[in-house]
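Peer 1: sequence first, then the predicted structure:
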Amino acid sequence: MLDKRGFDLWAEGYDKSVGLSDDDNTYPFAGYKKILNEINNRVLTSSANKVLDIGFGTATLTTRLYEQGCKIYGQDFSEEMIKIAQEKMPEATLYSGDFTNGLVKPLKEQKYDAIIATYSLHHLDDEQKVIFIKSLLNLLNTEGIIYIGDLAFQTRDDLESCRLDAGKYWDDEEFYFVYENLKGLLPNLKFEKYSFCSGILTIKN
C-alpha cells in the first residue's frame, strides 16, 4: 500500500497508469472508466448540487461534476494530487487530511446531496469501513446517496479467485469490499458488479 509520499510521487502519472490497467482489463483497475462514468451520470441525473469526494486524487471524476455546475468539497492526503485537483477546480473547497483518521472538521459541518468515494476506501478494513460509512450517512441531505466505486466483490469466493489470478500483483495491504460480508452491517446497501474485480456500492439514508 502506498503511503502519502508514494501518492505524491504517483500524482503526475496516476491517470495514465490507471487508464492502462483499465484498457487491458487487468487487476486492479478493470472497469475503472465505466464506474466513474456511471457515478457521474447518476449524480447529474439526481440533480445533486453539493458533492463531497473522499480521496479525490487528481479529480478525474469530480472535475466533470464541477464543470457541470456542482459545488465540490473534498479531502485527500496527497498534497501533489490536491494541487492538480485545485488547478482543475479553482473554486472547489478541498482539504488536506488522511480520512482514515476521519474527515476534517469543516467537512463534517456541511450536508451533501451526494458523497462519492472512488478507489479510496479500500485503505480501511471492514470494521473501519462500517464505522466510517455510517458516519457519512449523517452528512447526507434528504434523498442524498453515497456512491462507492472500488475494487469490490459479490462474495469472498470471488475475491479469492481474483487474488489467485493476480498472483504477485495482488496487494495484501489493501482491504477490498465484499458485499456478502457488509450487507448486514450497512443499511440499504446495494452492489452492482462492473468487472471481475470492481463494482459500485450505493447507500441511502
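Peer 2: Here it is on my side, so go on. Owing to the predicted nature of the structure, the values given are computational and were not obtained by experimental measurement.
Peer 1: please make it C-alpha for all contacts and neighbour counts, starting now.
Peer 2: Fine.
Peer 1: for this structure, what spans make up the helices?
Peer 2: All helices of the chain, identified by DSSP state H, fall at 4-10, 14-23, 32-45, 62-67, 79-88, 105-108, 126-137, 156-166, 179-182.
Peer 1: closest to residue 116 out of those?
Peer 2: Between residue 116 and the helices of the chain, the tightest spacing by Cα to Cα is seen for helix 32-45, at 8.2 Å.
Peer 1: and the residue nearest the centre of the chain, how far is that from residue 29?
Peer 2: Centroid check for the chain by Cα atoms, centre = their mean gives residue 118 as the closest residue, at 1.9 Å. With distances taken as Cα to Cα, to the nearest Å, residue 118 is found 11 Å from residue 29.
Peer 1: what number of residues lie near residue 59?
Peer 2: 22 (other Cα atoms under 10 Å).
Peer 1: could you do residue 127 as well?
Peer 2: Residue 127: 10 neighbours (other Cα under 10 Å).
Peer 1: for residue 106, same thing?
Peer 2: The number of residues near residue 106, taken as other Cα under 10 Å, comes to 10.
Peer 1: here's the one I want to compare it with:
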Amino acid sequence: MQEWNPTQYAQTARFVSDLGEAVLALLAPQPGERILDLGCGDGVLTLKLQTAGCRVVGIDASPEMVMATQSRGLTAHVMDGMALPFDREFDAVFSNAALHWMPQPEAVISGVWRALKPGGRFVGELGGQGNIATILTALETTFAARGLNVPYPCFFPDPTTYRQLLEAGGFSVPTIELIPRPTPLPGDLRDWLMLFAQSSLAWVLPEERADFITEVVARLRPQLYQPDGVWVVDYVRLRFLAQKPPNAP
C-alpha cells in the first residue's frame, strides 16, 4: 500500500502543489463557495482556497496527510475518494494530483456528482496519458530482469477516455486538455522513486531494494539527468473542467 509522510512529501514533492496554481485558476473560486478538496494532501492548496474566502472541506485517504491539513487550521477528514458520502453539499469539487491514485474512476465521478449542488463544477488535474512513461518503462524493465511483472498502481487516462467517463456520469465537459509538463525535481531521483514508486518497490525484498533503485536510476540517467545536475521527470497532466447541469436532480 502507498503511504504518505508529510515531511518526506514536503521535501521531495512540494512542486506538486506549487504547480497547482493553474488548476486553481481554472476553478476560479469565489468567496462564500463551499468547496470539497478531493485528495487534499497536506493542505497547501486547501489553505489557498480558504484564504480566497471559500468554505473548504479537505478529504484524503492518508491519515498522516489529513493530520497535516488539520494542523493548518483546516477542516479535513480521512475518507476514500471512491466512496464519497456527500449529497448536493458543494458548489465545486477540486482535485489536484490525486485522481490518478483512485483506480475506480467511475465510482469517483459518481460520488462527485452526488456531492455537487445542481450547477456545480468539478475541476481537476491528474496524471494523463504518457505521464512518467520513461520511468514506468525503466521500472518494468528492471522488474522483468528479476522475473517480476509489477504494474504501477495509477490510472493515466487520455482526454477522450476521461471525457467519456465524465459524460457518462452526467457531466458536460467544457474544457479538457493533455499538458506535457517536464518537471525538475528538487533533489535526487532516488527520493522521488522511494516516495512515488513505494507500492511497486514493496515487491522487492528489503535487502535488495537499494540495488534495485540503483539499477532503475542508471537506466534513467541518459534520458532524465540534465547537464546542470538536475533530474527532470516526464510529467504529463490532464486538466479539466466538468459541469453538473443546473436542472440536475
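Peer 2: Received it, and whenever you're ready, just let me know what you need. None of the values given here were measured: they were computed from a predicted structure.
Peer 1: and the TM-score between them?
Peer 2: Taking TM-score structural alignment, normalised by the length of the first structure as the basis, the two superposed chains have a TM-score of 0.73; 175 aligned residues with a Cα RMSD of 2.5 Å.
Peer 1: quick check: closest non-adjacent residue to the equivalent of residue 195 of the first structure over in the second structure.
Peer 2: Under the alignment defined by TM-score structural alignment, residue 195 of the first structure is paired with residue 180 of the second structure. Excluding the flanking residues, the one nearest residue 180 of the second structure by Cα to Cα, 6 or more residues apart in numbering is residue 236, at 4.3 Å.
Peer 1: ditto for residue 102 of the first structure
Peer 2: residue 132 (7.4 Å).
Peer 1: re earlier: any chance of the helices of the first structure in JSON lines, plus distance to residue 54 of the first structure?
Peer 2: Compiled in JSON lines, the helices of the first structure are given as follows (distance: least, Cα to Cα, whole Å):
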{"stretch": "helix 4-10", "distance to residue 54 of the first structure": "15"}
{"stretch": "helix 14-23", "distance to residue 54 of the first structure": "17"}
{"stretch": "helix 32-45", "distance to residue 54 of the first structure": "14"}
{"stretch": "helix 62-67", "distance to residue 54 of the first structure": "10"}
{"stretch": "helix 79-88", "distance to residue 54 of the first structure": "12"}
{"stretch": "helix 105-108", "distance to residue 54 of the first structure": "10"}
{"stretch": "helix 126-137", "distance to residue 54 of the first structure": "10"}
{"stretch": "helix 156-166", "distance to residue 54 of the first structure": "24"}
{"stretch": "helix 179-182", "distance to residue 54 of the first structure": "20"}
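Peer 1: for residue 205 of the first structure, find the nearest of those.
Peer 2: Nearest to residue 205 of the first structure, of these and by Cα to Cα, is helix 126-137 at 6.0 Å.
Peer 1: buried sites along the closest one?
Peer 2: Neighbour-count burial for helix 126-137 of the first structure flags 126, 129, 132, 134, 136-137 (criterion: 16 or more other Cα atoms under 10 Å).
Peer 1: residue 45 of the first structure: which of those is nearest?
Peer 2: residue 137 (20.5 Å).
Peer 1: residue in the second structure paired with that closest one?
Peer 2: Using TM-score structural alignment, residue 137 of the first structure sits opposite residue 113 in the second structure.
Peer 1: that match reaches residue 243, doesn't it?
Peer 2: No. With contact defined as Cα atoms under 8 Å, residue 113 of the second structure does not count as touching residue 243 (9.4 Å).
Peer 1: what lines up with residue 152 of the first structure in the second structure?
Peer 2: Using TM-score structural alignment, residue 152 of the first structure pairs with residue 128 in the second structure.
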